[in-house]
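predicted model follows, preceded by the sequence.
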Amino acid sequence: MTATTLTPSPSRTTGTALTVQQTARPTGFPTAGHFRFVQSRVPEPAAGTALVENLYWSVDPYHREMMDGDFELNAPLEGRTLGRVIASRDASLPEGTVVLHRKGWRTHALVHPEEARRLPEIEGVPLSAHLGVLGGTGLTAYVGLTRVARLRAGEDLFVSGAAGGVGTATGRFARLLGAGRLIGSAGSPEKVKYLTEKAGYDVAFDYHAGPAAELLAAAAPDGVDIAVDNVGGDQLGAAVGALRHRGRVVRVGTIAQYNTPSAPPVLFDHADVVEKSLRIEGFLVRDYRDVQEELYEFAVPHLLSGTLVSDETVVDGFERIVEAFLLMLRGGNTGKTLVRAA
């Protein structure tokens, strides 16, 4: 596994639970002042529930979008979380079971069976992979390539935001699925180097270095067959221009607009869509839960053999989850951003 680990913070107090709440709507980039930590006693499970002590928390770009209205103020934030059942009053969730749930940014969570998915503990596969290449991040990349783009062997790809969690997983999966040239964009020279030296990309560019269309044209002078777009904005416009006949755009996210809601609309030649018979399709990974077992069958053997790596930036200590979130929004991560219990 390739992981960047930040320094740990002190352990939380035994018998005390911590929860993160959003206190205000941000304009532009959020700050630590938009959040607060709330302390309480560790709850007792009621009949039909189980108490989960959380071990890993997923920090994702979509959280920023939800801060504008989807997250309720002064209430616990939701998000993908992995933990172990430490007390149970439901036979389907026995103590010791490792589960994935969405009760989010808190150290302990009470879950009903329908709110938690039991995870297989696979020898040789770290638990964190269930939030990375085996989790929603990996499922997004896999669905985007196999269901939406319908990648064929030898096809060339451009991936925007390629050094993030979905971007690194997309590149690694595409390579294993027989893709041709892989071109990626990232936000710094260090990330560009990471993509080409470690993450399997053939060419990458720093999108700050000039107009996106010119940078992509230089990296892929003969065009590409598929664009997996995590960013939107100018990079989406550049991708449409670079697509070959019957090219496909897979729309995953719009990071470029999350902190700049007044950003201008994406500009591209709309005639290209007709004249080149292009397809532009977005999707929500929650609509493809039935593909999860197929992802396991595909990815686990590669993880065990070492031909697949889970790219991660790991921040130690739940008390640093807001810091990890802001770090990710500023581009301070490589791969999936995770917070690990101290």
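Perfect, I can see it now.

only C-alpha atoms for contact and neighbour calcs from this point on.
Fine.

which residues of the stretch 201-342 of the chain fall in helices?
212-219, 233-242, 255-258, 270-275, 292-305, 321-329 (DSSP state H, counting those that start in this stretch).

using TSV, lay out the ones you listed together with mean neighbour count.
Listed next are the helices of the stretch 201-342 of the chain as TSV, based on neighbours: other Cα atoms under 10 Å:
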stretch	mean neighbour count
helix 212-219	18
helix 233-242	23
helix 255-258	18
helix 270-275	13
helix 292-305	15
helix 321-329	20
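
redo those helices as TSV? Include distance to residue 164.
Converted to TSV, these look like this (distance: least, Cα to Cα, whole Å):
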stretch	distance to residue 164
helix 212-219	18
helix 233-242	15
helix 255-258	11
helix 270-275	28
helix 292-305	18
helix 321-329	9
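
can you tell which of those helices is closest to residue 58?
Residue 58 lies closest to helix 321-329 among the helices of the stretch 201-342 of the chain, at 9.3 Å (Cα to Cα).

for residue 182, find the nearest of the helices of the stretch 201-342 of the chain.
Residue 182 sits nearest to helix 212-219 of all those, at 9.9 Å, using Cα to Cα.

name the helices or strands packed onto that closest one?
Of the remaining helices and strands, those touching helix 212-219 by 3 or more Cα pairs under 8 Å, 6 or more residues apart in numbering; DSSP states H and E are strand 203-206, helix 233-242.

what sits up against it?
By Cα atoms under 8 Å, 6 or more residues apart in numbering, the surrounding residues in contact with helix 212-219 are 183, 203-205, 207, 209, 223, 234-235, 237-239, 241-242.

and what of stretch 287-307?
124-125, 133-134, 138-139, 142-143, 308-309.

one more pass at 6 Å, please.
With Cα atoms under 6 Å, 6 or more residues apart in numbering as the test, stretch 287-307 has contacts from residue 308.

confirm that residue 190 sits in a helix.
Yes: per DSSP: H, G, I helix; E, B strand; the rest coil, residue 190 lies within a helix segment.

any idea how far it is from residue 324?
Going from residue 190 to residue 324 by Cα to Cα, to the nearest Å gives 19 Å.

ditto for residue 131
Distance, residue 131 to residue 324, using Cα to Cα: 15 Å.

same deal with residue 92?
Using Cα to Cα, we find residue 92 at a distance of 33 Å from residue 324.

and for residue 273?
As judged by Cα to Cα, residue 273 and residue 324 stand 39 Å apart.

what does residue 26 give?
Note on residue 26: its distance to residue 324, by Cα to Cα, is 17 Å.

and for residue 4?
12 Å.

and for residue 19?
As judged by Cα to Cα, residue 19 and residue 324 stand 15 Å apart.

use this one as the comparison:
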Amino acid sequence: MMISREIHLVRHPEGEPGLADFRLVETPLPALGDGQVLVRNRYFALAAVMRTLMTGADIGMPLGTYRPGHALFGSALGEVVDVGTAADGDLRPGDLVMHHYGWRDHVVESAERFRRVPAGALPDPTLHLNQGLTAYAGLVRVAAIRPGDIVFVSGAAGAVGTMAGQIARLKGAGRVIGSAGSPDKLKLLTGRLGYDAAFDYHEPPVLDRLREAAPDGIDVYFDNVGGEQLAAALELARPGARFALCGALQDQLGGTSAAVLVDPAEMIGKRLTLAGFHVADHRDLQGPWLQDFGGWVRAGRIEVPQVVVPGLEAAPGALLSLLRGEYAGMVVVSVV
């Protein structure tokens, strides 16, 4: 009988989560059934939204929320080890697959729950775990970015934000502005990632900082944060501005997000569009995104800042470090 090592949630944390809220356990894997595959994970991604999932709040994730006594989940890249009878004929041992069963080293599930990664699509397999598709969908489809747009990205040093600013530039934005929480992250944005301006959201008032960076207002707001930054973006929105609401980091990272007052008359007068979205609703963009992204990577036109943490057992500590703002870009765990 095969054993899978898994990280389980011990309890819904009260207040800030800690290492005691996680447990590494060994779980027997079920026998491979009809239509199922056995996958050995190689990498899985960490994300700020996991803090909210730890509270038990259901925010519409494909697999629901985290439950005490069960393994956590998240985007993962694995290798097919074995295929059961009547399983999806497109999957073979040795294939790389994407799925949502991170936080463990092996998984047995229905073949339909795994998506085969095209061979050679990207030069580094970890790049398949980047959150660029979320940024791409929010900018290209939800906000319908146009050449010359002035774009503001909040939480710009995170896994989504580092991609959003670069994609906006590659899609013709006239000016790209980001917010982040430390001098090193601001330097990353305006240096390697090509943001035109960036400000520290810890330096109030945010409205003044954004006005300094965008004196002519903004056309597109990619919101990873909510709260005061969303309010500032509404204040400085130009006529016809489009807002793609992706995340609520101010809440997810333990802050208190003040209610944002929206003036319907102003929205109508400025013809503003505010749209919340989830990447799961835009999976049809996977092909165009992979084609664009692969070309940009090979041409050296886009960079994916990442931190690779070795070892499944190190995942809880790495997530806590991410929640404390210690990382920039995407964070992946190498399962060894």
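Sure, I can see it. A quick note: this is a predicted structure, and the numbers were derived from the prediction, not measured.

can you put the helices and strands packed on helix 212-219 of structure 1 in TSV and add distance to residue 81 of structure 1?
Conversion of these to TSV gives the following (distance: least, Cα to Cα, whole Å):
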stretch	distance to residue 81 of structure 1
strand 203-206	32
helix 233-242	30
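
and of those, who's closest to residue 158 of structure 1?
Nearest to residue 158 of structure 1, of all those, is helix 233-242, at 7.3 Å by Cα to Cα.

that closest one: average distance to aligned residues in structure 2?
Superposed on structure 2, helix 233-242 of structure 1 shows a mean distance of 0.7 Å to its aligned residues (mean Cα distance after the TM-score superposition for structure 1).

which part of structure 2 lines up with that helix?
Using TM-score structural alignment, the residues of structure 2 aligned to helix 233-242 of structure 1 are 227-236.

one more: stretch 157-173 of structure 1?
Using TM-score structural alignment, stretch 157-173 of structure 1 corresponds to residues 151-167 of structure 2.

contacts for the matching stretch?
Residues from elsewhere that reach stretch 151-167 of structure 2 (Cα under 6 Å, 6+ apart): 131-132, 135, 176-180, 218, 220-224, 328-330.

mind redoing it with 7 Å?
Applying Cα atoms under 7 Å, 6 or more residues apart in numbering, the contact partners of stretch 151-167 of structure 2 are 130-132, 134-136, 173, 175-180, 185, 189, 193-195, 218-225, 302, 328-330.

residue 143 of structure 2 is in contact with residue 241, isn't it?
No: in terms of Cα atoms under 7 Å, residue 143 of structure 2 does not count as a neighbour of residue 241; the distance is 8.4 Å.

any shared contact partners between these two?
residue 220.

which of these two has more residues huddled nearby?
A direct count of neighbours by other Cα atoms under 10 Å for residue 143 of structure 2 and residue 241 places residue 241 higher, at 25 against 22.

my read: that one touches residue 220, true?
Yes: with contact defined as Cα under 7 Å, residue 241 of structure 2 reaches residue 220; the gap is 5.6 Å.

got a list of what residue 115 of structure 1 touches?
Going by Cα under 7 Å, 6+ apart, residue 115 of structure 1 touches residue 101.

which position in structure 2 aligns with it?
Using TM-score structural alignment as the criterion, residue 115 of structure 1 maps onto residue 113 of structure 2.

measure that match to residue 293 of structure 2 for me?
Taking Cα to Cα, one finds residue 113 of structure 2 at 24 Å from residue 293 of structure 2.

check residue 13 of structure 2 too.
According to Cα to Cα, residue 13 of structure 2 stands 38 Å off from residue 293 of structure 2.

one more: residue 28 of structure 2?
38 Å.

then residue 21 of structure 2?
37 Å.

residue contacts, residue 63 of structure 1?
Residue 63 of structure 1 touches nothing, counting by Cα under 7 Å, 6+ apart.

so residue 134 of structure 2, which of the three states?
What three-state DSSP gives for residue 134 of structure 2 is helix.

ok, now how distant is the aligned partner of residue 205 of structure 1 in structure 2 from residue 213 of structure 2?
In structure 2, the residue matched to residue 205 of structure 1 (TM-score structural alignment) is residue 199. From residue 199 of structure 2 over to residue 213 of structure 2 the distance is 8 Å, taken as Cα to Cα.

hmm, residue 182 of structure 1 is touching residue 156, no?
Yes: with contact defined as Cα under 7 Å, residue 182 of structure 1 reaches residue 156; the gap is 6.0 Å.

next, the buried residues of stretch 104-124 of structure 2.
Buried residues in stretch 104-124 of structure 2, counted by 16 or more other Cα atoms under 10 Å: 104-111, 114, 116-117, 122.

I meant to write stretch 32-39 of structure 2 there.
32-33, 35-39.

which element, helix or strand, includes the aligned partner of residue 194 of structure 1 in structure 2?
Using TM-score structural alignment as the criterion, residue 194 of structure 1 maps onto residue 188 of structure 2. Counting by DSSP states H and E, the element that carries residue 188 of structure 2 is helix 183-190.

counting by contacts, list what that helix packs against.
Packing partners of helix 183-190 of structure 2 (3 or more Cα pairs under 7 Å, 6 or more residues apart in numbering; DSSP states H and E): strand 197-200.

mean deviation of the strand it packs on from structure 1?
Averaged out, strand 197-200 of structure 2 is 0.6 Å away (mean Cα distance after the TM-score superposition for structure 1).

hmm, who's touching that strand?
With Cα under 7 Å, 6+ apart as the test, strand 197-200 of structure 2 has contacts from 176-182, 186, 189-190, 209, 213.

mind doing that once more with 6 Å?
With contact meaning Cα under 6 Å, 6+ apart, strand 197-200 of structure 2 is reached by 177-181, 186, 213.

which of the residues you listed ranks first by neighbour count?
Among those, residue 178 has the most neighbours (other Cα under 10 Å), with 29 neighbours.

between the helix or strand hosting that residue and helix 206-213, how big is the angle?
Element membership of residue 178 of structure 2, judged by DSSP H and E, is strand 175-180. Strand 175-180 of structure 2 runs at 150 degrees relative to helix 206-213, counting by axes from the mean of the first three to the mean of the last three Cα atoms, to 10 degrees.

stretch 307-323 of structure 1 spans what distance, first to last residue?
Terminal-residue distance, stretch 307-323 of structure 1 (Cα to Cα): 32 Å.

what span of structure 2 lines up against it?
Aligned using TM-score structural alignment, stretch 307-323 of structure 1 spans residues 301-317 in structure 2.

report the buried residues of the matching stretch.
Quick answer for stretch 301-317 of structure 2 (16+ other Cα under 10 Å): 302, 304-306, 309, 312-313, 315-316.
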